[in-house]
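>>> Here is a sequence together with a model predicted from it:
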Amino acid sequence: MTIGLEDGASLHPEMPPGMPSGVAAIDVAAERARTAGVTQRHYLNAAGAGLMSDAVLERTIRHLRLEQRIGGYAAATELADEVDGVYASAAALLGADADEIACFDTATTALRSIFDALRLGPGDTVIAPRSSYVSQALRLLTLRRHAGVRLDVVPNDATGAMDLTALDRALEQATGRVVVSAVHVPTSSGLVEPVAAIGALARDRGALTVLDATQSVGQIDIDVRQVACDALVTTGRKFLRGPRGTALAYLRRGALDGLGGWAPDVRGSAWTGAGEWTTDGTARQLETWEAAVATRLGLGVALREALDRGMAATESHLAGLGDRLRRALAATDGVALADPPAARSAIVTFTVAGLPGKEVARRLGEARIDTIAVPAGHAQWDLGARGLESVVRVSPHVYNDEADIEALLGAVAEIAAEAR
């Protein structure tokens, strides 16, 4: 039985409607077979932390055991080629070169490192969308308050995405060095920003684009050359299904020419004299020497799994699943979609009349259905501006089957009915 769908619609996740010709279907059964976490709960929170595959977990643990036997440095030296392979896999996924990839512990750290290296000061301009996440928004507000940087938050158009005409106007009026702090998919909705158009406008105006892709890498096929961004950051734990505490950054070759990392480290710099040092021109100039090698190797497995699965197939599958969820939830009495019209991702947000999002997520959790409530404090320029105190966020992945979707829709319908 399907719940809340139009007649003739299907929830069958293997074959989303409108899949492009020649794109293979996702084998959901195979994904579930290699993901132990699906056996106990209906897990629909990939945008928070996707479920690792068994192989990702085993690779991480195996390296920790090696470190236990021979020490962390010796273990890293022994696996140096495999560690280098993580950069190659990330580059293949993003359409970059391996020397344009850097590894971090979190995407927030990566963003901070990039913006520190840009050395923005009085009179320089940062342009940001309303879809900015709290960590980056606070970073930009701090630059405005303490470094004298001009901050221009661009309004949305009728679709809920960044208004490109307003962006072009902001770029024309910007002063000093100009950086567009773009977002691909926000934390607060299923919106997909027009990042290729944003990057093209910025490049035409001589501005740099730094893209927050934490909610898109792993669910949307991304080519950094086509997007025309100068830097991109993403986390490993979400749609990439890597271990927590892993992240990646792409830094276009030459983007920091004449600047270099704000806090040089032996990882990407050489101390050549009492007061002199040289900096590696690659993205690794932003890294630090110390790192959790075990989780980085686990991320490497997750990257290879994403490549093997195929990002075109993954994007088509997840976009179709998100569309079906939006239709079903919109047809449920007492439920209102919170996604803007430009929502095209697997992330779906909604509210239930009479209940705060945290309470809805709690009740779903009692039914062994994992979602999350996103408060306005995580997205004031978006949720706060729309007068939404919180939304419930659902984010399926390739390991979710029809039983997971049915369980969610049935439970939301019951919660909404009780609230009425």
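All right, it came through fine.

>>> rest of the way, CA atoms for contacts and neighbours
Will do.

>>> What strand or helix carries Gly365?
Remark: Gly365 resides in helix 357-366, with elements defined by DSSP states H and E.

>>> Leu111 now?
helix 107-118.

>>> Now do that helix: distance to the chain's middle.
16 Å (CA atoms, centre = their mean, to the nearest Å).

>>> So which elements touch it?
Here helix 107-118 touches helix 134-147, strand 231-235, strand 247-251, going by 3 or more CA pairs under 8 Å, 6 or more residues apart in numbering; DSSP states H and E.

>>> before we move on, back to that, which residues sit against the helix holding Gly365?
351-352, 370-375, 390-392, 408, 411-412, 415 (CA atoms under 8 Å, 6 or more residues apart in numbering).

>>> which residues in this structure form helices?
Using DSSP state H, the helices found in the chain span residues 28-33, 46-49, 54-70, 72-78, 80-94, 107-118, 134-147, 164-173, 195-204, 224-227, 293-309, 311-330, 357-366, 402-419.

>>> Need those helices in a markdown table (columns: distance to Asp257 and mean neighbour count).
Compiled in a markdown table, those are given as follows (distance: least, CA to CA, whole Å; neighbours: other CA atoms under 10 Å):
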| stretch | distance to Asp257 | mean neighbour count |
| --- | --- | --- |
| helix 28-33 | 43 | 15 |
| helix 46-49 | 34 | 22 |
| helix 54-70 | 35 | 16 |
| helix 72-78 | 30 | 15 |
| helix 80-94 | 21 | 19 |
| helix 107-118 | 10 | 20 |
| helix 134-147 | 22 | 16 |
| helix 164-173 | 22 | 16 |
| helix 195-204 | 17 | 19 |
| helix 224-227 | 19 | 16 |
| helix 293-309 | 27 | 23 |
| helix 311-330 | 32 | 22 |
| helix 357-366 | 46 | 18 |
| helix 402-419 | 49 | 17 |
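
>>> Out of these, which gets nearest to Thr278?
helix 107-118 (15.0 Å; CA to CA).

>>> What angle do strand 231-235 and that closest one make with each other?
Orientation of helix 107-118 against strand 231-235 (axes from the mean of the first three to the mean of the last three CA atoms, to 10 degrees) gives an angle of 160 degrees.

>>> Helix 107-118 vs strand 247-251, what angle?
Using the same axes, to 10 degrees: helix 107-118 against strand 247-251 is 30 degrees.

>>> got the contact list for helix 107-118?
Contacts for helix 107-118 (CA under 8 Å, 6+ apart): 104, 135-136, 139, 214, 233-235, 247-249, 256, 259-262, 286.

>>> Comparison target, given below:
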Amino acid sequence: MPSPVLDGMVAYLQREAEIGGYEASAESTTRLEGVYDSIARLVGSKREEIALTENATLAWQRAFYSLRFGPGDRILTTSAEFAANYVAFLQVARRTGARVEVIPDDANQVLDPEALARMIDKRVRLIAITWIPTNGGLVNPAEAVGRIARAHSVPYLLDACQAVGQIPVDVRALGCDMLTATGRKFLRGPRGTGFLYVRDDFLKGIEPAMIDLFGAPWVGPERYELRSDARRFETWEANYAARLGLGIAADYALSIGIERIEQRCRQLANELRAALGAIAGVLLHDLGESPASIVSFTLRSAVAGEVMRSLARQNINVSVSPPTSTPLDAARRGLPDVVRASPHYYNTIEEVHTLAAAVREIAA
């Protein structure tokens, strides 16, 4: 987390302690409203198309459950879909009689747009894909999917949780109707933050599955009115310190330049893959021709959890991505727990080789 993000949050909390929660939020109205502008600049949208949420999963759920499905309707998704998304598909399928279908991959095991185009018919009610999955550097062709969705007027929900803050995001170019992301990953914002983008024209035809007096004011004894903007998906209560941190994180990333961040991340990730690939007993598991800055690997001599703990003792932070996070992909490839390394722009080439050297010692 960048220092300006931490400093901004601490300063706000200090002000809350001094004058009270309501008073602090009222005093910071302009800055809090500015968060919507920051996120809009980050993804290329209008501020009215942004809703702020407590995390990416909640943002995604609010988007997905606002859609209506019936018997025989088809939901098209990816083989590397995040488990939290997929169980929601299954729940809606069980409730409504809709069907969940996986879009085939191409020879590089990336979503195949041509196969998707062949699947489209009048029963397709949603295309919902993960842009970059949690268990590796695969980058699905989100723009190509958007072109197909637009051509057939099929709603398109894009999970950009691992993409925002790592690669450029332009919702107009992507052609998505809804996009969700977190603040805590590559954007380097605080935990407990996320956001939802909803295209303005699409917003007019959907209603949140659950509403709050903030998003849908009660205007008569038997009547409420939805807000005209994406904030209809929000609730009145919020962690304002975290929201300010999210906005500061977005501004910080924009000040560096998302294109520069992407270039640096890919440089570091490619360097790490090359170094790890040269170690006997290390297996790389990333897919695609140009993977992003999530490097997944396993060792023949140690399980992923042991590798993570061994590296942590050397002050090297990695995580473990279990098969339960992406069960379809893990099952088709026979993946166990995998070690996930996510080099970011602030890392150095020397740190990449320090990680590789530590892995070499574990593998020996």
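In hand now; what should we look at? Since we're looking at a predicted model, the values are computed, not measured.

>>> against structure 2, where does the helix holding Leu111 of structure 1 fall?
Mapped onto structure 2 using TM-score structural alignment, helix 107-118 of structure 1 covers residues 56-67.

>>> what's the mean gap between the helix holding Leu111 of structure 1 and the aligned bit of structure 2?
In the superposition against structure 2, helix 107-118 of structure 1 averages 0.9 Å from its aligned positions (mean CA distance after the TM-score superposition for structure 1).

>>> now do stretch 404-415 of structure 1
Counting by mean CA distance after the TM-score superposition for structure 1, stretch 404-415 of structure 1 comes out at 0.9 Å.

>>> Any idea how far apart the tips of stretch 178-191 of structure 2 sit?
One end of stretch 178-191 of structure 2 to the other measures 22 Å (CA to CA, to the nearest Å).

>>> Run through who's touching that stretch.
By CA under 8 Å, 6+ apart, stretch 178-191 of structure 2 touches 1-2, 5, 55-56, 59-60, 63, 156-166, 171, 192-199, 242, 245-246, 248-250, 253, 344.

>>> same check, this time on stretch 334-343 of structure 2
Residues contacting stretch 334-343 of structure 2 (CA under 8 Å, 6+ apart): 135-136, 265, 268-269, 293-298, 303-305, 307-308, 317-323, 329-330, 352.

>>> picking up where we left off before, list just the one of the helices and strands packed on helix 107-118 of structure 1 that sits closest to Ala202 of structure 1.
Judging these by CA to CA, what sits closest to Ala202 of structure 1 is strand 231-235, at 12.7 Å.

>>> Now do that closest one against helix 80-94, angle only.
Using the same axes, to 10 degrees: strand 231-235 of structure 1 against helix 80-94 is 110 degrees.

>>> Mean distance of strand 231-235 of structure 1 to its aligned residues in structure 2, please.
Mean for strand 231-235 of structure 1 is 0.4 Å (mean CA distance after the TM-score superposition for structure 1).

>>> in structure 2, what residues pair with that strand?
Using TM-score structural alignment, strand 231-235 of structure 1 pairs with 178-182 in structure 2.

>>> if we can go back for a sec, columns distance to Thr125 of structure 1 on top of the helices of structure 1, output as JSON lines?
As requested, these are exported to JSON lines (distance: least, CA to CA, whole Å):
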{"stretch": "helix 28-33", "distance to Thr125 of structure 1": "45"}
{"stretch": "helix 46-49", "distance to Thr125 of structure 1": "30"}
{"stretch": "helix 54-70", "distance to Thr125 of structure 1": "41"}
{"stretch": "helix 72-78", "distance to Thr125 of structure 1": "41"}
{"stretch": "helix 80-94", "distance to Thr125 of structure 1": "27"}
{"stretch": "helix 107-118", "distance to Thr125 of structure 1": "12"}
{"stretch": "helix 134-147", "distance to Thr125 of structure 1": "9"}
{"stretch": "helix 164-173", "distance to Thr125 of structure 1": "9"}
{"stretch": "helix 195-204", "distance to Thr125 of structure 1": "12"}
{"stretch": "helix 224-227", "distance to Thr125 of structure 1": "21"}
{"stretch": "helix 293-309", "distance to Thr125 of structure 1": "35"}
{"stretch": "helix 311-330", "distance to Thr125 of structure 1": "34"}
{"stretch": "helix 357-366", "distance to Thr125 of structure 1": "36"}
{"stretch": "helix 402-419", "distance to Thr125 of structure 1": "44"}
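
>>> Can you say which of those is nearest to Val126 of structure 1?
Using CA to CA, these put helix 134-147 closest to Val126 of structure 1, at 7.6 Å.

>>> So for the most centrally placed residue in structure 2, what's the nearest residue that isn't a sequence neighbour?
The residue lying closest to the centre of structure 2 (CA atoms, centre = their mean) is Cys161, at 0.7 Å. Leaving aside its chain neighbours, Cys161 of structure 2 sits nearest to Ala181 (4.1 Å; criterion: CA to CA, 6 or more residues apart in numbering).

>>> do Gly146 of structure 2 as well
Gly175 (4.5 Å).

>>> you'd agree that neighbour is up against Glu143?
Yes: counting by CA atoms under 8 Å, Gly175 of structure 2 touches Glu143, with 6.6 Å between them.

>>> intersection of neighbour lists for these two?
In contact with both Gly175 of structure 2 and Glu143: no residue, using CA under 8 Å, 6+ apart.

>>> how far away is the counterpart of Ala313 of structure 1 in structure 2 from Gly165 of structure 2?
Alignment note: Ala313 of structure 1 maps to Arg260 in structure 2; criterion TM-score structural alignment. Per CA to CA, Arg260 of structure 2 is found 11 Å from Gly165 of structure 2.

>>> ditto for Tyr86 of structure 2
Counting by CA to CA - Tyr86 of structure 2 and Gly165 of structure 2 are separated by 24 Å.

>>> now Thr235 of structure 2
25 Å.

>>> Tell me which of these two has more neighbours.
Using other CA atoms under 10 Å as the criterion, Thr235 of structure 2 and Gly165 rank with Gly165 on top: 30 against 17.
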